[in-house]
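Q: Structure of the sequence below:
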Amino acid sequence: MTLRRFLFAFLILVATAASAAAQRATLSRSMVAAAHPLAVEAGLEVLRKGGSAVDAAVAVQMALGVVEPQASGIGGGGFLLYYDGTSHAITVYDGREAAPAGATPNLFLAADASGTLKPLPFREAVASGLSVGVPGAVALLELAHKEHGKLAWKDLFPSAIRLAQEGYSVSPRLAAWLEIITGFRNDPAARSIFYNADGGPKKVGDRVVNPALADTMRLIAAQGAKALYEGPIAEEIVAHVHAHVRPGTLSLADLADYHPIKREALCGPYRVWIVCGMPPPSSGGLAVLEALELLEPFKLSQDKPDDLRSLHLIAEASRLAFADRDRYVGDPAFVDVPVAKLLAPAYIAQRRKLISLDRSMGKVGPGDPSYPEHGTSHMTIVDRWGNAVSFTTTIEAPFGAQMMVRGFILNNELTDFSAQPEIDGRLVANRVQPGKRPRSSMSPTLVLDKDRRLVAAVGSAGGSRIIGDTLQALIGMLDWNLAPQEAVSLPRILNMNGPTILEDVPALTAQADALRALGHEVQVSRLESGLTAIRRVGDGWEGGADPRRDGVAKGE
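A: The predicted model follows:
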C-alpha cells in the first residue's frame, strides 16, 4: 500500500470525526498555529513568559513529538524560516536529515529472481533501517535558539515533558493511524506505549504515557543537542538501525558529524508582495514561486475559488512547476540546481505559453532553463515583537521507519530519495549519495510587503501535496483576500504533473466534467493537508489551522 493509499484509508476512517480544532483567532499581539491544541498551548505558555517565536517553536515541536508522534519529533528533521521583526531579515535553517556515509545509490534496489536490480517495495523500504537518515530537527532548533531565543533552552521543555510523563488522550488522527500502520506494533517499544494488553491499538480517548520520551527530553533540555548526537542515545539509535531485518548503515560518526545549514531565503515577486520560501534541497520554495509567477498575468482576483477558470489555471501552473521540480531539484551540495534560471522572467514567459485557457496540456516534460533571460507537521508563530517562524517538521511517513528509541520514532526520510539512481542513461538529481540531503516538498513560506514588513506566514504537511496546498492558501489570502482560516479551509485542487485531483466536496466535484472537457484527467478523492497560516490585520494578527487535522490557531 502506498503512502497515498494510506492517507486515503485514513481519511475514510476519520471523515466523520469532528474538526472542532479548526478555529479562527483574530487580532492578537502574538499567535501560535499548529497541528494539535496541546502543542499550541505549550507555545503560548512560552510566549506568555516572554519567549520569542523561536522559543515557542522549540516548545511546540517537543510537544508535537509527544501528542502527534506519527508526524514529527526528535527523530526527524525540518526546514525553518525566521523573520526578524526589527531588521526585517529572513534567516533560513536547514535541518533536513542526511544520508549516512555508508549509503550508496543502490540503497533501495534489490535483485529479483533473474538477478536484475529493482526498487524494493515501498512499504519494505520505509519500515527498515535502510530508510533512517541522520535526524536534524533538534540541531536546527538549537542553532535557531542560540541566535534568536530569549528564554533559557531548558525552560522550553517542561510542557512537553509533563505531557509525556503524565499522559494525554489519543486523538482521532492518532487512533486512525494506529489502525492503519499495523507494522508499527512489531516494535516492542511502540507496542508497550501505543497498544493495549490484548495487542490492539489504543482508541480515541485512551491514555498514552511515554516516560522514556520524558527522560530523553530531560537529557536534551539539560545537555543540548549533543545528548541526541553523542553518547548512549546515539548508540541506541545506531544499534536499532543495524539490528533490523533490513539494516541500514547509520553510524555514530554520522550522528556526531551532523550540522544544520543556514541558507539564503528564496524570494520572488508576486503582484505587490515578496514571497519567500525554502531553497533546495527543498523543492517547495522554487515550485511555489514558479507557479505563482506563471499565474501572475491571469488576474485570479477576478475569479472565485471554485470557478472553472481558476481551477484550470492552478492545475496547469502546478503541472509545469512539478515537471521542473522533478527534473532539476536535489541537494545543492551535490547537484547544480538552476534556481535563478528556472525563475528568470524569460523562462517563465516561455513556460507560460504552454498554458491554454481552452485545453489542458496533459503530462508535460521539464523545460530547458538554459533558455536566456517537492508524516509531516507545520507550525506558524508570531511573537509580541513581530518576529515570526514558519517551520515544517517531519519524520516522513506516518510513524517514520516504525522503530522507536528512548520514546521517540526514527524517521524514514531516505525514502525521499529516488530509488532509481539512473533513468534512461541519465543520473537522477535526487539519487542517494553519502551525506546527501533528500529532496523535499516542504514549503514554509513568508510573505512581505514592499517595505519588507511581514504580511503572512504559511505552510503545510502532506508530502508532495504540500506544494499545491501552500500555493492555494497563498492565492486565497493574496488574490481573494480570504482570512487565514478561510484560506486553509479552501477545497483543494492538486496537480503534480499527472491527474488533476479534486477534493471530494460539492463545490469542486461540480466542475469535474467541465475540467474533463478541457482535457484534464480528473480524480475525485478525500484529501487531507496540514496547513497553518497567520496574517497581519492592522496592528494585530489573525490565524487559521487546517480543519482536516486536530490543530488550532490561538493568540493573545
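
Q: going forward, measure contacts and count neighbours with C-alpha atoms only.
A: OK.

Q: which other helices and strands contact the helix ranked longest in the chain?
A: In the chain, with assignment by DSSP state H, the single longest helix is helix 308-328. Here helix 308-328 touches helix 284-295, strand 493-495, helix 512-517, going by 3 or more C-alpha pairs under 8 Å, 6 or more residues apart in numbering; DSSP states H and E.

Q: Help me confirm that Glu68 comes into contact with Leu174.
A: Yes: using C-alpha atoms under 8 Å, Glu68 is in contact with Leu174, at 6.8 Å.

Q: Now for these two: what residues contact both?
A: Here Glu68 and Leu174 have no joint contacts, going by C-alpha atoms under 8 Å, 6 or more residues apart in numbering.

Q: and the longest helix of the chain, which residues are buried?
A: 308-326, 328 (16 or more other C-alpha atoms under 10 Å).

Q: neighbours around the nearest residue to Gly167 once chain neighbours are set aside, how many?
A: Leaving aside its sequence neighbours, Gly167 sits nearest to Val209 (C-alpha to C-alpha, 6 or more residues apart in numbering; 4.2 Å). Neighbour count for Val209, taken as other C-alpha atoms under 10 Å: 21.

Q: hmm, back to that, can you tell me which of the helices and strands packed on helix 308-328 is packed in deepest?
A: Ranked by mean neighbour count, the helices and strands packed on helix 308-328 are led by helix 284-295 with a mean of 27 (mean count of other C-alpha atoms under 10 Å).

Q: What lies in contact with that helix?
A: 266-270, 275-280, 313-314, 317-318, 320-322, 325, 339, 342-343, 348-349, 351-352, 374, 440-445, 466-468, 470-471.

Q: Take those and keep only those in helices.
A: Filtering the contacts of helix 284-295 for helices - DSSP H - leaves 313-314, 317-318, 320-322, 325, 339, 342, 348-349, 351-352, 466-468, 470-471.

Q: Leaving out sequence neighbours, find the closest residue to Thr249.
A: Among residues not flanking Thr249 along the chain, Gly102 sits closest, at 5.4 Å (C-alpha to C-alpha, 6+ apart).

Q: tell me the contacts of the residue nearest to Gly167?
A: Each residue near Val209 by C-alpha under 8 Å, 6+ apart is listed here: Leu163, Ala164, Gln165, Glu166, Gly167, Tyr168, Ile193.

Q: Same check on Arg431?
A: With contact set as C-alpha under 8 Å, 6+ apart, Arg431 has these partners: Pro105, Phe417, Ser418, Ala419, Gln420, Pro421, Glu422.

Q: same thing but 6 Å
A: Phe417, Ser418, Pro421 (C-alpha atoms under 6 Å, 6 or more residues apart in numbering).

Q: Repeat that for Gly330.
A: Gly330 sits next to Pro281, Ala429, Asn430, Arg439 when contact means C-alpha under 6 Å, 6+ apart.

Q: Now show me the structure for the sequence below, then we'll compare the two:
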Amino acid sequence: MTATPLTAWRLILLSCSLLLVAATTQADERPQPGMVAAAHPLATAAGVEVLEAGGAAIDAAIAIQAVLTLVEPQSSGIGGGAFLLHYDSETADVQAYDGRETAPAAVRADHFLTEDGTPMDFLEAVPGGQSVGVPGSLRMLELVHEQHGELPWRTLFQPAICLAEAGFEVTPRLAEMLRIDLRLDLFEPMAGYFFPDGAPLRAGTRLTNPALAETLTEIANQGADAFYEGAIADDIVATVQAHGGELTREDMADYRAVERAPVCRSIAGYEICGMPLPSSGGMTVLQILSLLEIASAGTEDMSRLTWAHLLLEASRLGFADRNEYLGDAEFVEVPVETLLSERYLTERAALISPTQSMGKAAPGLSEPDSAMSDGKLIKHSTSHFSVLDTQGNAVSMTSSIEMPFGSRLMVDGFLLNNQLTDFRFDPLAADGRLHPNRIQPGKRPLSSMSPMIAFNADKQPRLIIGSPGGTRIIGYVAQRVADVLMQGHDVEAAIRSGSLVNRNGRTEIEADTDAEALVPGLEALGHEIEIDSMTSGLHGIERLPDGDIRGAADPRREGTVGGAQPPSQGE
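A: From the prediction side, this is the model:
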C-alpha cells in the first residue's frame, strides 16, 4: 500500500504555528523516505510533519501520542501507559522501554475483593479512582527522547496544542464509542465534555479542549516533571482520591520509566524482537511463532486450513504458559529463559497434531490449573503506531488507558486509565498459590501489548507492527508477523485478512471476513468455534529486500499511513 494522501489533514496542521523548523542533513547521512502508520489521520499527519522537519522516530512518536490524547481519547493518552521498542540505525541496537502504570503504595491484596471475599464484578471495578494506576507514558517518552531525540521537546507538542485550541472533528468511531452501554457519563467533567446537553457527541462535531491545550503547554515548557510533580499531579491525585482511589503525590513523584532488554528470537531467518515482562506480548508472540515454525517444518500438506490450525494450536500452548507463569518479573520469579529455550519449545511443539486439535492445553512446566480467567469480553481501548524515520530509526509503540474511556475520570483535559483492573482480582490461584499477576504496591500489571520489530540478516528493520485488542493483541500480531515473514504476504494483505485467535479455549474467528471459510475445516479438526467481530487496530510498516517501504493501516479503525520525504540536503 502506498502512503495514504494526507493533504487535507496536513493543511489543518499547517494552519497552526507548529514551531517545527526543518533541519538539513549532511550528505553522508544518506536520508531515505520515512513513514508513519497511526490510528487517526491527524496523528499520522503530525508524525509526518515532525519527520519532514528533521525529527527522529521518537520525536514523531511524541507528537503522535499527544495528538491521539486529543482525537482518540477513548483509546490512549498521557493519562495511561505504554510500551515502546526503539531501533537505532547507527548502532543497530534495539531497546525496550517500559511505561506501564504502577499500583499505588497503599494498595492491599484485597483491593478488588468484596466484603465477602469474592472478586468484584469487572464493570463495577472500572469506574472511579480505585482502578487508576500511576500513568507512565510521559516519563517513558521523555526517557527515550533524552537518548534519541533530535528536535526540542517543547516543539513536539505544538500540533496537539494547536488542534486542542482550534478544534477537531469528532470521528464516527469516537461518536460510536460514546454510545456503548458502559455508563460513560458518570463523572464530571467527562460527562459535560462528551455529553453536552445530556446527549453524546455526534460525528462531525467540532470539539475543542482548552484544558488539554493548557496541560500540554505546561508539559512542553517544563518537561514531564510538570505532570508528575507539579499542579497537574495535584489535580490527578485530588480527582482519584475524591473517587475512592489511593493514589498519592508520592506515588506520582516516584514513578520511573524503565529501559529493559527486549526479548528476541531467531524465527524463519529473521530476528524478531518484542517487549519483555511485564508485557506478556513479546514472550507469547515469540513462543507462538517458534512453535508454529517447528510444527510446520514437519508438515507436508501446508494448505491454508492446516496453516491456520497449526497457528491456533501454537497459540493454545502459548496462552497456557502465559496465564500460568507470567507477571511483573520485579515481583515474581518467571522462568523466561526456559519458556523460550529451544529444548522446551521443541517438546511443546511435539504436542501439536496436524490432524486433530489438542483442546485446552496445560501449561508446560506444571499441571495445576491456576490460570487467570479467560480474556475479558469487553473491548479494550488501546492504540498502536509504527514509525520509520528518514535516517532508518524505528519506533513500535503500543499505548493504552485499558477500557474505552478508562476510569471515566477526566483531569485537566485528559482521561485517566483503569489499568489496575489488569491485575488478577483474586490474589490466589485456583490451587491456593499466590498468583503472579496479583496486585501489589508499586507493581506493574501484566499486559498483552505486543509492539514488535523484525530484522533481516543485515540487522535492518523488516517489519514494524503492533495492535490494540486486549488479550487478543497477541493473536492479532502473531498471525500477521507469521503471514508476512513466514508466508510471504505483504503487510496490507496480512492486516486485511480475517483474524484467527485462540486464547487456550474456543477458536475465535472474525465475522464477515475470509476467515469464516475455514470454519467447517477447523470444526472437523476438533476446534470449538466462536464467530465474533474483532476490532484490531494493526498498524505496520515493512521494508522490502529492494529497500522499498510499504505501510498499512487497519481498515477496522480510522488510521492512515503517511510517507515522509527527507529534509533537504545540506551543502
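
Q: what TM-score comes out when they're superposed?
A: Put the two chains on top of each other and the TM-score (TM-score structural alignment, normalised by the length of structure 1) is 0.91; 526 aligned residues with a C-alpha RMSD of 2.1 Å.

Q: rewinding a little: same check for the contacts of Val209 of structure 1, but in structure 2.
A: Here is what carries over to structure 2 from the contacts of Val209 of structure 1, by both residues aligned by TM-score structural alignment, their matches' C-alpha atoms under 8 Å: Leu163, Ala164, Gln165, Glu166, Gly167, Tyr168.

Q: In those, find the pair that's most separated.
A: Gln165 and Tyr168 (9.1 Å; C-alpha to C-alpha).

Q: about what we covered before: out of the contacts of Gly330 of structure 1, the closest to Phe408 of structure 1 would be?
A: When the contacts of Gly330 of structure 1 are compared against Phe408 of structure 1 (criterion: C-alpha to C-alpha), the nearest one is Arg439, at 23.6 Å.

Q: For the aligned residue in structure 2 for the closest one, list the residues it contacts.
A: Superposed on structure 2 with TM-score structural alignment, Arg439 of structure 1 falls opposite Leu446. Shown in contact with Leu446 of structure 2 (C-alpha under 6 Å, 6+ apart): Pro278, Ser279, Gly327.

Q: Is it possible to get TSV of the residues you listed that adds distance to Asp514 of structure 2?
A: Formatted as TSV, the contacts of Leu446 of structure 2 follow (distance: C-alpha to C-alpha, whole Å):
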residue	distance to Asp514 of structure 2
Pro278	34
Ser279	30
Gly327	35
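
Q: and Ala457 of structure 2, what pairs with it in structure 1?
A: That one, Ala457 of structure 2, aligns with Lys450 by TM-score structural alignment.

Q: Looks to me like its match is in a strand.
A: No: using DSSP: H, G, I helix; E, B strand; the rest coil, the assignment for Lys450 of structure 1 is coil, not a strand.

Q: Name the nearest residue to it, sequence neighbours excluded.
A: Sequence neighbours aside, Trp273 is the residue nearest to Lys450 of structure 1 in space, at 6.3 Å (criterion: C-alpha to C-alpha, 6+ apart).

Q: What of Ala60 of structure 2?
A: The shortest distance from Ala60 of structure 2 to any residue other than its chain neighbours is 4.4 Å, reached at Gly47 (C-alpha to C-alpha, 6+ apart).

Q: Tell me which helix or strand Val54 of structure 1 sits in.
A: helix 53-67 (DSSP states H and E).

Q: Mind giving me the packing neighbours of that helix?
A: For helix 53-67 of structure 1, the packing partners by 3 or more C-alpha pairs under 6 Å, 6 or more residues apart in numbering; DSSP states H and E come out as helix 37-48, helix 158-166.

Q: now, of those, which is deepest in the fold?
A: helix 37-48 (a mean of 25).

Q: Output the residue interval of structure 2 matched by it.
A: Using TM-score structural alignment, helix 37-48 of structure 1 pairs with 41-52 in structure 2.

Q: how about Glu528 of structure 1, what's its partner in structure 2?
A: For Glu528 of structure 1, the aligned residue in structure 2 is Thr535 (criterion: TM-score structural alignment).

Q: Nearest residue to the middle of structure 2?
A: Taking C-alpha atoms, centre = their mean, the centroid of structure 2 lies closest to Thr398, which sits 2.6 Å from it.

Q: Now check structure 2 for the residue matching Leu474 of structure 1.
A: Leu474 of structure 1 maps onto Val481 in structure 2 when the alignment is built from TM-score structural alignment.

Q: what about that match, is that helix, strand or coil?
A: Classified using three-state DSSP, Val481 of structure 2 is helix.

Q: what's the mean deviation for the match of helix 37-48 of structure 1 versus structure 1?
A: Compared with structure 1 after fitting, stretch 41-52 of structure 2 has a mean deviation of 0.6 Å; criterion: mean C-alpha distance after the TM-score superposition for structure 1.

Q: What span of structure 2 is stretch 348-362 of structure 1 aligned with?
A: Matched against structure 2 by TM-score structural alignment, stretch 348-362 of structure 1 falls on residues 345-359.

Q: Identify the residues contacting Val94 of structure 2.
A: His86, Tyr87.

Q: check which helix or strand covers it.
A: Short version, using DSSP H and E: Val94 of structure 2 is in strand 93-99.

Q: so where in structure 1 does that strand end up aligned?
A: Under TM-score structural alignment, the alignment places strand 93-99 of structure 2 onto residues 89-95 of structure 1.

Q: How many residues are close by the residue mapped onto Phe194 of structure 2 from structure 1?
A: In structure 1, Phe194 of structure 2 lines up with Phe194, judged by TM-score structural alignment. By other C-alpha under 10 Å, the residues close to Phe194 of structure 1 number 23.

Q: Name the nearest of the kept ones among the contacts of Val209 of structure 1 relative to Gly555 of structure 1.
A: Checking the kept ones among the contacts of Val209 of structure 1 against Gly555 of structure 1 with C-alpha to C-alpha, the nearest one is Leu163 at 21.4 Å.

Q: Please report how far the closest one lies from Ala63 of structure 1.
A: 7 Å (C-alpha to C-alpha, to the nearest Å).

Q: How about Ala350 of structure 2: what's its closest non-neighbour residue?
A: Nearest non-adjacent residue to Ala350 of structure 2, counting by C-alpha to C-alpha, 6+ apart: Ala295, 7.2 Å away.
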